[in-house]
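> My questions concern the predicted model and sequence given below.
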Amino acid sequence: MIAVFDRVLIANRGEIAVRIIRTLDRLGVESVAVFSDADADAPHVRAATTAVRIGPADARRSYLDGAAVIGAALAAGAQAVHPGYGFLSENAAFARACAEAGLVFVGPPAPAIETMGDKIRARAAVEARGVATVPGIARPGLSDADLVEGAAEVGYPVLVKPSAGGGGKGMHRVDRADDLPAALAQARREAAAAFGDDALFVERFVAEPRHIEVQVLADAHGAVIHLGERECSLQRRHQKIVEEAPSPLLDPAQRAAIGRAACETARAVGYAGVGTVEFIVSARRPDEPFFMEMNTRLQVEHAVTELVTGIDLVEQQLRVAAGEPLALTQDGIRLAGHAIEARVYAEDPSNGFLPTGGRLLDVRWPADVRVDAGVAAGSLVGAHYDPMIAKVVAHGATRADALASLQQALSATRLPGVTTNIRFLGRLLDLPAVVAGDLDTGLVDREVPALSADPVPDADFAACAVHEVPSGHGAWRADGWRLAGARGAVLRYADGDGEAVVTVRERDVVVERAGSRAVVPRAELADLEVRAAEDGATLWVSGAAGDRAISRPALVRRALRASSPELVSPMPGSVVAVHVADGDEVALGDAVASVEAMKMEHVLRAPVAGVVRLLAVVGAAVVRGQRLAVVEPPTDERRP
């Protein structure tokens, strides 16, 4: 037990709150959960010793409301606040407010958060300690004109990055000078929305870049050690997807060198607690790591470090926060085996990775691997928070063992009710480059077209039909039309731009699609489970290939949507930008409006050329399918 604490409040939600509670339980420390109205019955609420409501679903009025969180901690009798990651975890003002209220903030000192939270100040601080940084232009108060001029000096391609944040939000690669002004405008908007600060800087884009980060641990008595590195190069649009420890790139000497650089980075700001120092490393020169940023908190991917070191990082955070000196030394750190983590997101890779949602009809996690999850059967996954709902983490004696274990674990995961990226992850892990460890931060984006293609197997259509017509004879169609006889019952399902026509017979099922006809024996359907969703129009098929939503009947065709003059929101969220004025003429593909949900911004573009009629304004909350604008043909084309 941590002697100083007998009750700790977790200022977070979802899988990280559940994970922190697990350590508190083991240490005999009571846990206090906080929750918004959207999370009243969430797993982290049920897992905690006690729970306190802090506001409505809007994170700005609940999880991001520092005063409400501190009030809950005081009311519950907590001595400390663990911020998890995201939300208030890297908010120096919140750390100070906790101290002023007599609460221990389980994190680094506020000055360290402030310095490392400002990427421009962070670069200066680490450079003073002899740590190399990526060539670029980084100083306070840079205007767009300064950045344009600096980018020309640095040389293209460049990365535009927000000074106040991380996680890939607001970061853009720019290959041509003509594209930089638009990228700067979007980056400033995203940075202001995510971090309340639109300051930007520009760095050279490193060739064949690999994202390697080092876990550091420091106490308040001056001791600083590292716990090895993690490879985080598998990213989509700068958002990590798969992480592993150790990196397959580094040899022991390079590992020791990057570890020393990370420790010097922590010393540069008087760091105390658990932190992560991120480096960009060229695959061509792994002995020359460049400092990118320091995350002054626990990382999402901390689990892989825990598995290879056997060290509970949350426990270490608590002990450092309680004032204890480190009981660990650098010489005592050993890496055993290999660990790989896959992030499970509520998103649809086949539809541009748009965030999804819905109520989980069932939740089944694989055995023999670590799963950090924030959902359970019956959980409603909405648009209010980050779309990551779980992490599946495998450990093995070798990298190959860990990869095989993770693949098996993903295939055993069941999450019907919400479309996820699990099949995408499986295809990613099968790539020859991934199997070989030949990674870089652009690999996923280059392979997205192939990885996101997700045609529905004939067996899934067949299973749905058998679920609806188990006997194969005398069936009533959903529209009331009875089809029976030797041919069997006929049903229709959405299949991309068209339909799958499925005939259920006594021993088999015939699936007819554009250009193909397949006969599926009923015996091949035994391992597929089918459940009906609440909307009555969707069936969920679960099997070795994951979970898939199949619609019946096909009410909307993608082809019709593609040619429609209407722009509809692809997801529930809010309008964060309108790029044109009502009545403006637009060309095909022009940006009209941007919708944000689950920390993701989606730009809606004109589906045809014409005149825009706006139906939404900035700040408006919208639901999926809501009309935001209509593009009318030009006046001369509308005349009879």
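Good, I have the coordinates.
> can we go C-alpha only for contacts and neighbour counts from here?
Noted.
> hey, where'd the helices end up in the stretch 301-450 of the chain?
Using DSSP state H, counting those that start in this stretch, the helices found in the stretch 301-450 of the chain span residues 302-309, 313-321, 399-412, 422-430, 432-436, 443-452.
> Using TSV, please lay out those together with mean neighbour count and distance to residue 132.
Converted to TSV, these look like this (neighbours: other C-alpha atoms under 10 Å; distance: least, C-alpha to C-alpha, whole Å):
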stretch	mean neighbour count	distance to residue 132
helix 302-309	23	24
helix 313-321	23	27
helix 399-412	20	30
helix 422-430	20	32
helix 432-436	13	28
helix 443-452	16	25
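> out of the ones you listed, which comes closest to residue 108?
Proximity to residue 108 (C-alpha to C-alpha) singles out helix 313-321 among those, at 8.2 Å.
> Contacts for the closest one, please.
2, 20, 23-24, 104-107, 217-220, 272-274, 298, 302, 306, 325-326 (C-alpha atoms under 8 Å, 6 or more residues apart in numbering).
> Please compare the first structure with the one that follows:
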Amino acid sequence: MIATLRRMGIRSVAVYSDADRDARHVALADTAVRLGPTEPRASYLSVDAVLDAARTSGADAIHPGYGFLSENPDLAKACEAAGVVFVGPGIDALAVMGDKIRAKKHVSAAGVPVIPGVALPGLSDADVVAAAAAVGYPVLVKPSAGGGGKGMTVVESPSELPDALAASRRVAGAAFGDDTLLIERFVHAPRHIEVQLLADTHGTVVHLGERECSLQRRHQKVVEEAPSALLDAATRSRIGEAACDVARSVGYVGAGTVEFLVSDDDPTEFFFMEMNTRLQVEHPVTELVTGLDLVEWQLRVAAGEPLTFAQDDVRLTGHAVEARVYAEDPSRDFLPTTGSVLLLDEPTGEGVRVDSALRPGLEIGSAYDPMLSKVVAWAPSRAQALARLDAALARTTVLGVRTNIAFLRSVLASPDVRAGRLDTGLLARLIPTATAARPVDPVAPVAAVLWRHASLTADDLLGSTTSGVAALPDGSAPSRDASAPRSLAWRSDGWRLGDPLPVRYDVVTGPDSAVEVRVLGPAHAATVTVDGGAPLAAALVRRGPDAAEVELAGVVHPVRLATDGPVTWVGADGTSTELRFRTRAERVADSLAALVRGDLPADPVVRSPMPGIVVSVDVESGDEVVAGQTLLVIEAMKMEHRVVAPGDGIVTLTVRPTDRVALDHVVATISGHPHEGTPE
């Protein structure tokens, strides 16, 4: 948005909360105004704070962005009262279409097909339970306000409904300031297709084709493309005209999107889901295939200008695909992650576009949505666009925070995705394969080891013959191979006496995994063994401040590296690996702990799986709990996660609602029953 404003010669004013003080948009804008503290209700969700920022800066217009107040009629009303232009639709359109309940009733009355369900204002939990029984399971519980899949829950049976309602209301209230819910039949294996609209104040409404958004996880879009591989020209015209009819029915103005569920078996059958009365996150794919800047047209329409083209002038050229890069850990059920961006590489080149919030040194917190950037590719054909996007992701490196980039590449490689066999459940089916535990690729630990090994001098290595340990610059220590004779291993002049002496490195690669790398010789001409495997020729071919080329078994691998205390990050081909070098003292302590633990049951200490806020506690200290029972719920980045008991026993809590917790923070312990081990 700021780039478009700059190109049009319009000054930009960024608004930010305390959490976003150092955000990229704040630095890019011509000026910036603080809204308030991190809590959204006191900053981004505060209409008064936003209007005060407009008055303070002398702004003529407010662009509401993608989320928070972007579909809130109260902001539009406040803008009207203050004489500030709201870059969006009119108040009536926002009121009708911004509320999913009113929107479904409105379009149904206009003859547009909708999914069976119950959408009435003021539904209590008891009303929803009764409605679900009438609609039939499975059902989809969703907030009436907002979008982005936040708070949406699929419920397969009546027993699951109470917990789902409580969770959806919490998320909706926190994200949108409104916990009103609706319920509808959950349609298995549909395709999610949405139509982009533009409408001016002179009565012209055009559609800009459709986007396929079926690749989603937890109702959150992950990969989007335009156009859809499913629709033919005739169906595209029909669904586009239906979307225009929806817009005309509310006198819509500006950019908007009408979302449909479309049958994969019969693409001519589609159901209205909702209308997003704002610019969509995935709008770049439409821009790339139409050649139109949607932000520019939002601004021109808001200024009263007419559209300069008609429906017949819209042409879709080529194919575009977008992948959303998230701060999340696919190996831990996609839980949000935090960290500091130590090193950043973002792709450029023909047909590649990146919309990004990232910059080196940026702190990634847990206050807001975990999306970091969007990598988009355009090409003449769908196959070429997918290949170009995969190559762009391979050139994307974010070190210092775990991301989903490697997962995105595995999704793009799926035969179903390549063939265009999509539905809203496909990504969930791909996840087990894409995130399955695999043997550690030796490139990352070997690269990190050689990187550190190059810091050792000949004297360091000679010293290891007497102490068994050579100190590294950060204080950690590789170990001398105890099975080798105590002799001089090597010297820089090549002189050697006795057998060579490998240096041992213990590299922690995950919560419960580590590899042992033994290095014989200097980093530029070494022999390595990984976990006792066959010896491999290895060399640090090139070593720069944050990059290297590592040759392993005859293959040269370019890598990026960054260190953060005891942690070394290695990036290669779109993957980022977080490694920690374990000292000899840590290794001995871990071995002793394993001996003490033996075959005892699961760890009784319950830790937070992600940084966030405790939003509810389901038990009290002293309660008896069973394995799998929910103890509490932690929310981060608009997503909730249930923390369950690892085993049976008596629970002792260490947190309360509203407490903020860090990753691996101890939230509870489970002790044995008092009668355990006593006769009946």
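Everything's here; your move. Keep in mind the model is a prediction, meaning the values are calculated, not measured.
> How alike are these chains, TM-score-wise?
Laid over one another, the chains give 0.92 as their TM-score (TM-score structural alignment, normalised by the length of the first structure), with 619 aligned residues with a C-alpha RMSD of 2.3 Å.
> before we move on, the earlier item: any chance of CSV for the helices of the stretch 301-450 of the first structure, columns distance to residue 88 of the first structure?
Shown next, in CSV, are the helices of the stretch 301-450 of the first structure (distance: least, C-alpha to C-alpha, whole Å):
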stretch, distance to residue 88 of the first structure
helix 302-309, 18
helix 313-321, 16
helix 399-412, 31
helix 422-430, 29
helix 432-436, 34
helix 443-452, 30
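> for these, which one sits closest to residue 483 of the first structure?
Taking the helices of the stretch 301-450 of the first structure one by one with C-alpha to C-alpha, helix 422-430 is closest: 35.4 Å.
> which strands and helices sit next to the closest one?
strand 338-345, helix 399-412, helix 443-452 (3 or more C-alpha pairs under 8 Å, 6 or more residues apart in numbering; DSSP states H and E).
> Report the mean distance between the longest one and its aligned residues in the second structure.
On superposition with the second structure, the mean distance recorded for helix 399-412 of the first structure (mean C-alpha distance after the TM-score superposition for the first structure) is 0.4 Å.
> The last one too?
Relative to the second structure, and after both are superposed, helix 443-452 of the first structure has an average distance of 1.1 Å to its aligned residues, where the measure is mean C-alpha distance after the TM-score superposition for the first structure.
> got the helices and strands packed on helix 422-430 of the first structure as JSON lines, with distance to residue 620 of the first structure columns?
Formatted as JSON lines, those follow (distance: least, C-alpha to C-alpha, whole Å):
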{"stretch": "strand 338-345", "distance to residue 620 of the first structure": "25"}
{"stretch": "helix 399-412", "distance to residue 620 of the first structure": "37"}
{"stretch": "helix 443-452", "distance to residue 620 of the first structure": "31"}
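> Ok, which of those comes nearest residue 331 of the first structure?
strand 338-345 (19.6 Å).
> Please tell me which residues of the second structure that closest one aligns onto.
Under TM-score structural alignment, strand 338-345 of the first structure corresponds to residues 319-326 of the second structure.
> Contacts for that stretch next, please.
Against stretch 319-326 of the second structure from outside (C-alpha under 8 Å, 6+ apart): 222-227, 282, 284-286, 288-289, 370-382, 385-386, 389, 403-405, 408.
> do stretch 651-661 of the second structure as well
608, 611-617, 620-625, 666-671.
> Let's see which of those end up in strands.
Among the contacts of stretch 651-661 of the second structure, the members found in strands (DSSP state E) are 612-617, 624-625, 666-671.
> May I see the PyMOL selection of the buried members of the residues you listed?
Only the buried entries of these go into this PyMOL selection, using 16 or more other C-alpha atoms under 10 Å:
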select buried, resi 612+613+614+615+616+617+624+625+666+667+668+669+670+671
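> As TSV, the ones in strands among the contacts of stretch 651-661 of the second structure with distance to residue 430 of the second structure would be great.
Below are those laid out as TSV (distance: C-alpha to C-alpha, whole Å):
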residue	distance to residue 430 of the second structure
612	27
613	30
614	31
615	31
616	31
617	33
624	37
625	34
666	32
667	32
668	33
669	34
670	34
671	38
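> contacting residues for the alignment partner in the first structure of residue 625 of the second structure?
Matched by TM-score structural alignment, residue 625 of the second structure corresponds to residue 586 in the first structure. Applying C-alpha under 8 Å, 6+ apart, we find residue 586 of the first structure in contact with 606, 609-612.
> Where does stretch 26-41 of the second structure end up in the first structure?
Under TM-score structural alignment, the match for stretch 26-41 of the second structure is residues 45-60.
> er, stretch 97-108 of the second structure actually
On the first structure, the counterpart of stretch 97-108 of the second structure by TM-score structural alignment is residues 116-127.
> coming back round to it: mean distance, the match of strand 338-345 of the first structure to its aligned residues in the first structure?
If you overlay the two and look at stretch 319-326 of the second structure, the average distance to its match in the first structure is 0.3 Å (mean C-alpha distance after the TM-score superposition for the first structure).
> buried stuff in that stretch?
Buried-residue list, stretch 319-326 of the second structure, by 16+ other C-alpha under 10 Å: 319-326.
> Let me see the ranges of the helices in the stretch 1-150 of the first structure.
Using DSSP H, counting those that start in this stretch, helices in the stretch 1-150 of the first structure cover 14-27, 43-47, 66-76, 92-100, 110-117, 119-127, 144-154.
> by contact count, what packs against the longest one?
Same thing as helix 14-27 of the first structure. strand 30-36, helix 43-47, helix 313-321, strand 370-373, strand 388-396.
> and the second one, which residues are buried?
Which is helix 43-47 of the first structure. Result for helix 43-47 of the first structure [16+ other C-alpha under 10 Å]: buried residues 43-45, 47.
> The host helix or strand of residue 451 of the second structure vs the first structure, average offset?
Here residue 451 of the second structure sits within helix 443-453, counting by DSSP states H and E. Comparison of helix 443-453 of the second structure with the first structure after fitting gives an average deviation of 0.8 Å (mean C-alpha distance after the TM-score superposition for the first structure).
> Run the chain-centre distance for that helix.
Once both centres are worked out by C-alpha atoms, centre = their mean, to the nearest Å, helix 443-453 of the second structure turns out to sit 28 Å from its chain's centre.
> which residues in the first structure does that helix align to?
The aligned range for helix 443-453 of the second structure is 459-469, by TM-score structural alignment.
> ok, residues contacting that stretch?
472, 475, 489, 491, 493, 500, 502-504, 509-511, 520, 524-525, 528-530, 539, 541, 550.
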